[in-house]
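Trainee: sequence and predicted structure below; questions after.
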Amino acid sequence: MIAVLQRVSEARVLIEGQVAGEIGPGLLVLLCAERGDTEVQSDKLLVKLLKLRIFSDDAGKMNHSVQDMDGQGWAGGLLVVSQFTLAADVSGGNRPGFTGAALPDEGRRLYDYFVAQARLAHPLVQTGQFGADMQVHLVNDGPVTIPLRMAPDAR
């Protein structure tokens, strides 16, 4: 699985002009399932992003995770948006290929699984809509943008 995390002071996703999901401070998670991914990659990715220390402490150092923020008097939100284009392959020319992305049914299943697990592990999770034409609005805080990839384990 591939994710791009953006630390935000606010973010929202619109579908046909209507807000589908919205958070204040937290993480915008752009998420892509790749061919061969399973729940194992999803679980590893979720654990990593929930514990990733990219929020500032009182001294201005990145020392807190989105989960730590709950103990600081606020719960950092997660806005999870499906984005199959993270699997783009541009090595063969100027038009990206997406054969590395999971097939739509499998991508949806893994996206839904990730969201369900995130909701069990974190108090504030909002989403876009899998496969929809979405407009994502965000204020990137920092800016801090972190790419993560959890590849299938070698067999």
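Mentor: Received it, and whenever you're ready, just let me know what you need. Numbers count the residues shown, from 1 in each chain.
Trainee: can we go C-alpha only for contacts and neighbour counts from here?
Mentor: Fine.
Trainee: where do the helices sit along the protein?
Mentor: Assigned by DSSP state H, the helices in the chain fall at 39-51, 104-121.
Trainee: ok, second structure coming up, stack it against the first:
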Amino acid sequence: MRAVVQRVKRSSVKVSDKVIGEINKGFNVLVGISKDDSMEDLIYIKEKILNLRVFEDENEKMNLSLKDIGGELLIISQFTLYGDCRKGRRPNFMEALGGDEAKKLYDSFLELFKNEDIKLQSGSFGADMEVEIINDGPVTILLESKRNF
């Protein structure tokens, strides 16, 4: 599983010109699911997201987590995170999990956050979405459950 975690002042997602999710201070998270992912990968990424210390404390040091600040979370599926561009000019998406299997894992990933004390919003799996991100900092962190980077 891959995730692009952006610290945001606010973020929203629209489908067909209708806002379906919006947050204030917190994280916008774009997630990609690979053919090799399991529940273990989802749990690893969830824990990283909740505990990343990238929010500033009273000394202006990045020392606080999403949970520490009572931040909000917008999670959006994005299979293109598994686009392999090493050969040619057209990305190869062979490593991305698709269809019903990917939707099940995405839904399971969202479920993992429901027991946490945070506001959770999400995109619409497989939909053509318009995402607005007001990045704060900017701070953008890349996460990979297989720990390739």
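Mentor: Structure's in. What do you need? Keep in mind that what you see is a predicted model, and the values were worked out from it rather than measured.
Trainee: what would you report as the TM-score here?
Mentor: TM-score for the superposed pair, counting by TM-score structural alignment, normalised by the length of the second structure: 0.96. Supporting figures: 147 aligned residues with a Cα RMSD of 1.0 Å.
Trainee: coming back round to it: okay if I get the helices of the first structure as TSV plus mean neighbour count and distance to residue 135 of the first structure?
Mentor: Shown next, in TSV, are these (neighbours: other Cα atoms under 10 Å; distance: least, Cα to Cα, whole Å):
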stretch	mean neighbour count	distance to residue 135 of the first structure
helix 39-51	17	23
helix 104-121	17	18
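Trainee: could you report the neighbour count for the residue mapped onto residue 88 of the second structure from the first structure?
Mentor: Alignment note: residue 88 of the second structure maps to residue 93 in the first structure; criterion TM-score structural alignment. Residue 93 of the first structure has 8 neighbours, counted by other Cα atoms under 10 Å.
Trainee: for residue 53 of the first structure, same thing?
Mentor: 17.
Trainee: which residue in the second structure lines up with it?
Mentor: For residue 53 of the first structure, the residue aligned by TM-score structural alignment is residue 53.
Trainee: one step back: redo the helices of the first structure as CSV? Include distance to residue 21 of the first structure.
Mentor: Formatted as CSV, those follow (distance: least, Cα to Cα, whole Å):
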stretch, distance to residue 21 of the first structure
helix 39-51, 19
helix 104-121, 13
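Trainee: need the contact list for the residue positioned nearest the centre of the first structure.
Mentor: The centre of the first structure sits closest to residue 29, judged by Cα atoms, centre = their mean, with a distance of 2.0 Å. Residue 29 of the first structure is in contact with 3-6, 78-81, counting by Cα atoms under 8 Å, 6 or more residues apart in numbering.
Trainee: in terms of contact, does residue 95 of the second structure touch residue 2 like I think?
Mentor: No: applying Cα atoms under 8 Å, one finds residue 95 of the second structure not in contact with residue 2, separated by 11.5 Å.
Trainee: understood, closing this out.
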